[in-house]
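>>> Structural data only, the sequence is not supplied:
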C-alpha cells in the first residue's frame, strides 16, 4: 500500500495568509505579543487561548504558524487569543522566561476581556506540538509548587485543553532521541527543573483534556501521547486520545484536514457553538 502523502510546512505557510483583527503587547520584546481574532457580532465571544509550537524555539516558529486555524475559528464564531513568547533561543527565554511569558500572555486575556468582548467563562486552551505542552501547562498553573518561581496568584481559569501533537511529558521527551525537537532543547527549556514544568508532575489538572495526534506523525512519536494519557487517567483526570489516520504533524493545524475537523468539533462542543 502506498503511504499517504503528508503535508509539509511549505504546503501550509505558502498559502494566502489571513490577518488578525488586533495585536496586544504584554512586554517590550518583539515576541511578547498576542494576536486577537474577533468574530462578527457584539459578543461576549467564547475564546480559544492558542499557543504555537516550534520546539519552544523562536527561530523555528512564531504565532503566525497558527493563523489559518485561528481564521477558521473566527469564521465559526470563536475569538482567538493567539500568544507568542520568547523561545529558548531568545534572550530571557528558557527557564523561567518562556513560562513567565506564556503566563503573562494568558493573564492579559483577562485584562483585555472587556475591550474585546470576550467571555472568560468559556476559555479553551489549544496548543500545537511544543504549544500543546504549554497549553496543558497553563491549565496546570494552579498546581504549581508554592516555592516555584513560575507560580502567580489567580491564574486565568481554563475550562478545557486540546493538545495537537503535543509533548506534555518533558522527562519522557528528554529521554526520546526520536522526538523531532531533539533532547538538548528540553535542558535549554527547563534547566533541569521538571517539578514545575513537566505536566505529569502537576497531575491531576482537574480540567478535561483532549489529545489529537496523527498516526503518521514523524516528529512527535505517538507513545508520548499514549504515555501521558495513562498517567493522567491514573490520577483521575478526564483525558481522551484521538488518533487520526493518515495524518502527520502539519495536518494538525491545516484547516482542510480531518485532524483539524476533529479538533474543531471538540472545541466547538466545549464552547457550545
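Yep, that arrived. Since the structure is predicted, the reported quantities are computational estimates derived from the model, not experimental observations.

>>> From now on I want contacts and neighbour counts done on CA atoms only, so please keep to that.
OK.

>>> I'd like the next helix or strand past the host helix or strand of residue 185.
Taking DSSP states H and E as the definition, residue 185 sits inside helix 184-190. For helix 184-190, the succeeding helix or strand toward the C-terminus, using DSSP H and E, is strand 209-214.

>>> Report all helices and strands that that next one contacts.
With contacts taken as 3 or more C-alpha pairs under 8 Å, 6 or more residues apart in numbering; DSSP states H and E, strand 209-214 sits against strand 160-164, strand 239-244, helix 258-271.

>>> Residue 72: which of these is closest?
Closest to residue 72 of these is helix 258-271 (C-alpha to C-alpha; 9.0 Å).

>>> now the angle between strand 239-244 and the closest one, please.
Helix 258-271 and strand 239-244 are oriented at 150 degrees to each other (axes from the mean of the first three to the mean of the last three C-alpha atoms, to 10 degrees).

>>> what's the most buried one of the helices and strands packed on strand 209-214?
strand 160-164 (a mean of 28; mean count of other C-alpha atoms under 10 Å).

>>> Residue 66 and residue 75, how far apart?
When distance is defined by C-alpha to C-alpha, to the nearest Å, residue 66 is 14 Å away from residue 75.

>>> likewise residue 148?
39 Å.

>>> quick revisit: would JSON lines of the helices and strands packed on strand 209-214 with distance to residue 224 be doable?
JSON lines is the format used below for those (distance: least, C-alpha to C-alpha, whole Å):
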{"stretch": "strand 160-164", "distance to residue 224": "12"}
{"stretch": "strand 239-244", "distance to residue 224": "11"}
{"stretch": "helix 258-271", "distance to residue 224": "18"}
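
>>> A further structure is provided below for comparison with the first:
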C-alpha cells in the first residue's frame, strides 16, 4: 500500500499573504483529521518556517485562537512562514499522541516545502506552556524513530533546526516540588493537567511521566533552544526552565535562558514586546543563512 500524501489545499491570497487553511496533515482512526494553517508573505522567496504550537494545559485550545503576544503575526511580519498546528488533547488521547501529531505537521510541511515556498532545512518551532512542552520534545526527539509515531506522511524527517519555548513544563515529576508559593494547582493531583496527559497521577506513574518529560531526552546534538519563563509563574514553575537549561548546558547543547522578572504565567505582568523581539532575534541567528 502506498503511503498517504495528504495534498496541500488550494491557497488563498489575502492582501499580501498566501494562506493554506485547514490542511490535513494526518488522520487517526476514530478522530477528526489533524489540521494546520500555513501563512506566508506572497512571493517566490524561499522562507524559513516556524511551527506554532498553542498552549491550554493539553486540555483545550486550538490553532485558530489569538496567540499570546501576536507571535504568529509577528513572525510573518519578520519574514517567516508560519504553520499553526493542532494536536489531540488529553481528553482525547494520552501522551505520546500529542507529540506524534505535531511531528506529523512538521513532516507534512517538509513534504510540501517546495509548494509552500519553505526551506526544508530551516524549520523551527515555537510553543507556549503545554505547546512549549511539545516544542521541546519535538526539538529533542527529531532523531528518535521510537517517538516518530505513525500519523500522516512518514517518509520525511520531523527534526527541527531551532526551538523557542515559553514557560513550558520540562519534568512532570518535579513540578510539584518546584511549585510557586502561591501556585494555583497541585501538579501531583489526579486531576492535574500533567496527570491527565499521562493517564493517572504522575507520581503513581513515574515511567509514563518520565517518558513525557523533555529532560529525559537531552543530548549534546539538540538544536539551539531558547527558554523564556517568568520568575513568578504560578502555573508552570520557573524551576522547570532552570532545570532544563542546566541539563542542556551540562550536555553541551546550545541553550539560552531568559528569566522575566515579575512575570506570571503567559508572562502576565511583564512587557511582552522585548521578549517577542528577543525570541525572533534568536530565530534569526539560528534559521537565517549568514551573509
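Nice, I can see it. On a predicted model such as this, the values are computed, not experimentally measured, just so you know.

>>> Would you mind reporting the TM-score between them?
TM-score for the superposed chains, counting by TM-score structural alignment, normalised by the length of structure 1: 0.79, backed by 249 aligned residues with a C-alpha RMSD of 2.9 Å.

>>> of residue 66 and residue 75 of structure 1, who's got more company?
residue 66 (22 against 14; other C-alpha atoms under 10 Å).

>>> Correct me if wrong: residue 176 of structure 2 contacts residue 186.
Yes - assessed by C-alpha atoms under 8 Å, residue 176 of structure 2 is found in contact with residue 186 at 6.4 Å.

>>> Would you mind getting the average deviation of the longest strand belonging to structure 1 from structure 2?
Longest strand of structure 1, by residue count under DSSP state E: strand 118-128. Taken against structure 2, strand 118-128 of structure 1 registers an average deviation of 0.9 Å after superposition, with mean C-alpha distance after the TM-score superposition for structure 1.

>>> and that strand, what does it pack onto?
So strand 118-128 of structure 1, by 3+ C-alpha pairs under 8 Å, 6+ apart, packs with strand 45-51, helix 130-140, strand 160-164, helix 258-271.

>>> switch the cut-off to 10 Å
If contacts are counted by 3 or more C-alpha pairs under 10 Å, 6 or more residues apart in numbering; DSSP states H and E, strand 118-128 of structure 1 sits against strand 45-51, strand 79-83, helix 97-111, helix 113-116, helix 130-140, strand 160-164, strand 209-214, helix 258-271.

>>> For residue 90 of structure 1, find the nearest of these.
The nearest among those, by C-alpha to C-alpha, is helix 97-111 at 9.2 Å.

>>> If you count neighbours, what's buried in that closest one?
If you call a residue buried by 16 or more other C-alpha atoms under 10 Å, then helix 97-111 of structure 1 has these buried ones: 97-110.

>>> Equivalent analysis for stretch 42-56 of structure 2, please.
For stretch 42-56 of structure 2, by 16+ other C-alpha under 10 Å, it's 46-55.

>>> In structure 1, what range does that stretch match?
The aligned range for stretch 42-56 of structure 2 in structure 1 is 40-54, by TM-score structural alignment.

>>> end to end, how far does the matching stretch reach?
For stretch 40-54 of structure 1, by C-alpha to C-alpha, the gap between its terminal residues amounts to 30 Å.

>>> again, but for stretch 27-40 of structure 1
Start-to-end, stretch 27-40 of structure 1 (C-alpha to C-alpha) is 28 Å.

>>> Centre of the chain to that stretch, how far?
Mean C-alpha position of stretch 27-40 of structure 1 versus that of the full chain (C-alpha atoms, centre = their mean, to the nearest Å) differs by 15 Å.

>>> go on, stretch 52-71 of structure 1?
Centre to centre, stretch against its chain (C-alpha atoms, centre = their mean), the figure for stretch 52-71 of structure 1 is 10 Å.

>>> ditto for stretch 131-140 of structure 2
5 Å.

>>> That stretch vs structure 1, average offset?
Average distance, stretch 131-140 of structure 2 versus aligned residues of structure 1 after superposition (mean C-alpha distance after the TM-score superposition for structure 1): 1.0 Å.

>>> what does that stretch correspond to over in structure 1?
Against structure 1, stretch 131-140 of structure 2 falls on residues 131-140 (TM-score structural alignment).

>>> returning to that earlier point: columns distance to residue 238 of structure 1 on top of the buried residues of helix 97-111 of structure 1, output as JSON lines?
Output for the buried residues of helix 97-111 of structure 1, formatted as JSON lines (distance: C-alpha to C-alpha, whole Å):
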{"residue": "97", "distance to residue 238 of structure 1": "30"}
{"residue": "98", "distance to residue 238 of structure 1": "27"}
{"residue": "99", "distance to residue 238 of structure 1": "24"}
{"residue": "100", "distance to residue 238 of structure 1": "27"}
{"residue": "101", "distance to residue 238 of structure 1": "27"}
{"residue": "102", "distance to residue 238 of structure 1": "24"}
{"residue": "103", "distance to residue 238 of structure 1": "23"}
{"residue": "104", "distance to residue 238 of structure 1": "27"}
{"residue": "105", "distance to residue 238 of structure 1": "26"}
{"residue": "106", "distance to residue 238 of structure 1": "23"}
{"residue": "107", "distance to residue 238 of structure 1": "24"}
{"residue": "108", "distance to residue 238 of structure 1": "27"}
{"residue": "109", "distance to residue 238 of structure 1": "25"}
{"residue": "110", "distance to residue 238 of structure 1": "26"}
